[in-house]
Every structure is written in structure tokens, then in C-alpha cells.
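S.K.: pasting a predicted model and its sequence here:
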Amino acid sequence: MMIETLKEIFNRDLKKLKFEIESYQNEDKIWYIEKEIANSAGNLCLHLIGNLNTYIGAQIGNTNYIRNRELEFSNKNVPKSALIIQIEETIQTINNSLNLMNDEDLKKEHSFSVFESKTSKGFLLTHLTTHLAYHLGQINYHRRLLDDKTGNG
């Protein structure tokens, strides 16, 4: 039951991420930063994709995903269409990976140290849902604040 709940939350929020990226009226604004806004929506999107493909895809689903965290924040001007494809692929990876688990697996220790000490798989997956929601909120705010501005910024 809890696995299905986690899948539902990840799917809901990744679909919302896709909606947010698709909703930028000006594609260039996906990569825009201003004053105290240190990360663009595009970089946050890449970061979420990398994060989920690492901790769920590679570590739970045994995909061959190799993360380049630095590139998540330094890569710029990835086309909106490419971001959308990566989000859709991440949704599929999440579903495939979580389909390999059952609720008893959530109590087991995650084999990789993500935090200061090892945690259960359930704790890690719960953390990943809140991490996704946190950055999704930033992206939503970024889009509404910066994409609506007229002119060259």
C-alpha cells in the first residue's frame, strides 16, 4: 500500500514538473536567474531528474544511470522538449523501480549512505518526495515571477 502511495506522489509531482516546464511562455526564461535567485528552473529540473534517477533508478531499480551532479547546475539552454522527454523517462524509471519493491522493503536499510548515516529505504523515498516538492515549488515560483516579465530581463 505504501509503495503505491509513493508512486502516486512521485507521478503527481513529476507530471506537475512537466506542466511547469511546458508552461513557460518564453523558453529562454527557463534558464533565467536574477539577483538572489541562484538556480534557474532548468537547472532545478535537471537536478531533480539526476537525483531521482540516482537514488531510485540506479540504487533501487539497478539502472545504469550515472549522475553528474555538477552538470545539473552548470548545463544551460537544454531545449524545453529535451527536458520534457527526460521528465517522462524519469516517471517511467520511478514506476519500474518501485514496482520491484513491496512494503516490507521500505523497512530495510538502504544500502548506500545518502545522509550522515544509513537510513531505511522508506525514509529515503519519503525524503525524495519532499525534496521533489520543495524544488517543484521553487520552479513554480520562478516561472510565475520571471516568465511573466516583459522585455529582455
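M.R.: Received it, and whenever you're ready, just let me know what you need. In this text the structure is predicted, and so the values were computed from the model without any measurement.
S.K.: for the rest of this, base every contact and every neighbour count on C-alpha atoms.
M.R.: Noted.
S.K.: Leu46 is in contact with Glu72, correct?
M.R.: Yes. Look at Glu72 against Leu46 with Cα atoms under 8 Å: they come within range, at 5.1 Å.
S.K.: okay, the two: which has more neighbours?
M.R.: Neighbours per residue, other Cα atoms under 10 Å: of Glu72 and Leu46, the larger number sits with Leu46, 22 against 19.
S.K.: neighbouring contacts of the strand or helix carrying the more buried one?
M.R.: Here Leu46 sits within helix 41-52, counting by DSSP states H and E. Contacting residues not belonging to helix 41-52 are listed as 17, 21, 30-32, 67-69, 72-78, 83, 86-87, 90, 94, 128, 132, 135, 138-139, 142-143 [Cα atoms under 8 Å, 6 or more residues apart in numbering].
S.K.: let's bring in a second one:
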Amino acid sequence: MKTSLIKIFDREIDRLTSEIEQYQEETSLWKVTENISNSAGTLCLHLIGNLNHFIGKHLGNTDYVRQRDLEFSTRNVPKATLLAEITKVKEIVLTALMNFPEEKLQEKYPIEKNGEIPSYELMLLHLLWHLSYHVGQINYHRRILDS
């Protein structure tokens, strides 16, 4: 299971990088419309914060302090900065997963999620789904608003 998690997190973070790189107009990263309330830049910052917090801090024992409100209020971060932060979080996530003992996957994750304490395995699967979901949103955002 651990090998599969590493492989899929690696792939999905690479997809995030690819989507951000493909924006032709840097300003399009921050576009919203009446029906699209979160820009690609906002979703990217949210994913970086989410992965740093739930994997970096709680599996990799980093000293990351999440400021979730800033993930949704910060604007106009340069594309190059977003890409650099994705690169950093990818290294943090993959290192944390590689160093995490596989036998601990069935143990309780240290944070409640949706009213229950999940196993590390379930939490990591949830985080993968969350990452992939938002990467898909970024893909649609790019194809609709970056023209």
C-alpha cells in the first residue's frame, strides 16, 4: 500500500505542476467568475497548505504551521512562486511517505476528520482524493478561463 500511495501522490503532484505550468496568461491563475469562486491560484495554495499540514507536519514531523485563511485570501502570487512551492511540498510529501513505517498505516491518525479518527491509510486515501479533485478543478478552470 505504501508504495502505491507514494506513486500516486507523486503522479498527482506532477499533474498539479503541469496544470499550473500550462496557464498561458499568469493573470488567468487568479480569475474567478460568478460561477467559479475559487481561482486556480487559490486552489493551488490550498493544496500546498493541505499537504504541508496533513502529511508534512503529521507524518513527516515538520514544524509547518497552517494558515488556512491565507490559502483562500492571498492573491496574485507569481506563477514561478507557486511552482517552487509545489516542488517543495512534493519533496516533503514523498520524503514523509518514504520514511513512514508501513505497519503504522492501520494506526489512528492524530486528527479527527468528519467526526471520526481515521487510520493513517484512510486519511492518506482521503488526501489523495482531495488533491486529485482540486487538480481536476484547476484543469477545467484553465481550459475555461485561460483563453
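M.R.: All right, it came through fine. Keep in mind it's a predicted model, so treat the numbers as computed, not measured.
S.K.: TM between them?
M.R.: With the length set by TM-score structural alignment, normalised by the length of structure 2, the two chains reach a TM-score of 0.98; 147 aligned residues with a Cα RMSD of 0.7 Å.
S.K.: if we can go back for a sec, which of the contacts of helix 41-52 of structure 1 count as buried?
M.R.: 17, 21, 30-32, 67, 72-73, 76, 83, 86-87, 90, 94, 128, 132, 135, 138-139, 142-143 (16 or more other Cα atoms under 10 Å).
S.K.: so where is the helix holding Leu46 of structure 1 in structure 2?
M.R.: Mapped onto structure 2 using TM-score structural alignment, helix 41-52 of structure 1 spans residues 40-51.
S.K.: post-alignment, the matching stretch versus structure 1, mean distance?
M.R.: Comparison of stretch 40-51 of structure 2 with structure 1 after fitting gives an average deviation of 0.3 Å (mean Cα distance after the TM-score superposition for structure 1).
S.K.: so which bits of that stretch are buried?
M.R.: Within stretch 40-51 of structure 2, the residues scored as buried using 16+ other Cα under 10 Å are 40-51.
S.K.: ditto for stretch 113-124 of structure 2
M.R.: 118-124.
S.K.: give the next helix or strand downstream of the helix holding Leu46 of structure 1.
M.R.: As the chain continues past helix 41-52 of structure 1, the following element, by DSSP H and E, is helix 69-74.
S.K.: just checking, what packs against that next one?
M.R.: Applying 3 or more Cα pairs under 8 Å, 6 or more residues apart in numbering; DSSP states H and E, we find helix 69-74 of structure 1 packed against helix 41-52.
S.K.: which helix of structure 2 spans the most residues?
M.R.: helix 120-145 (DSSP state H).
S.K.: mean per-residue distance, that helix to structure 1?
M.R.: Superposing on structure 1 and averaging over aligned pairs (mean Cα distance after the TM-score superposition for structure 1), helix 120-145 of structure 2 comes out at 0.3 Å.
S.K.: quick one: that helix to helix 40-51, angle?
M.R.: With axes from the mean of the first three to the mean of the last three Cα atoms, to 10 degrees defining the directions, helix 120-145 of structure 2 sits at 170 degrees from helix 40-51.
S.K.: spit out the contact partners of the residue lying closest to Asn77 of structure 1 once chain neighbours are set aside.
M.R.: Excluding the flanking residues, the one nearest Asn77 of structure 1 by Cα to Cα, 6 or more residues apart in numbering is Trp31, at 6.3 Å. By Cα under 8 Å, 6+ apart, the contact list for Trp31 of structure 1 reads 40-43, 76-77.
S.K.: what's the burial count for Leu145 of structure 1?
M.R.: 10.
S.K.: if you could redo that for Ile66 of structure 1, that was the one I meant.
M.R.: Ile66 of structure 1 - counted by other Cα under 10 Å - has 11 other residues nearby.
S.K.: hmm, it is touching Thr54, no?
M.R.: Yes. Counting by Cα under 8 Å, Ile66 of structure 1 touches Thr54, with 7.1 Å between them.
S.K.: distance of the residue nearest in space to the middle of structure 1 from Gln138 of structure 1?
M.R.: The structure's structure 1 has its C-alpha centroid closest to Leu48; by Cα atoms, centre = their mean the separation is 2.4 Å. Distance, Leu48 of structure 1 to Gln138 of structure 1, using Cα to Cα, to the nearest Å: 12 Å.
S.K.: and for Ile94 of structure 1?
M.R.: From Ile94 of structure 1 to Gln138 of structure 1 the distance is 22 Å (Cα to Cα).
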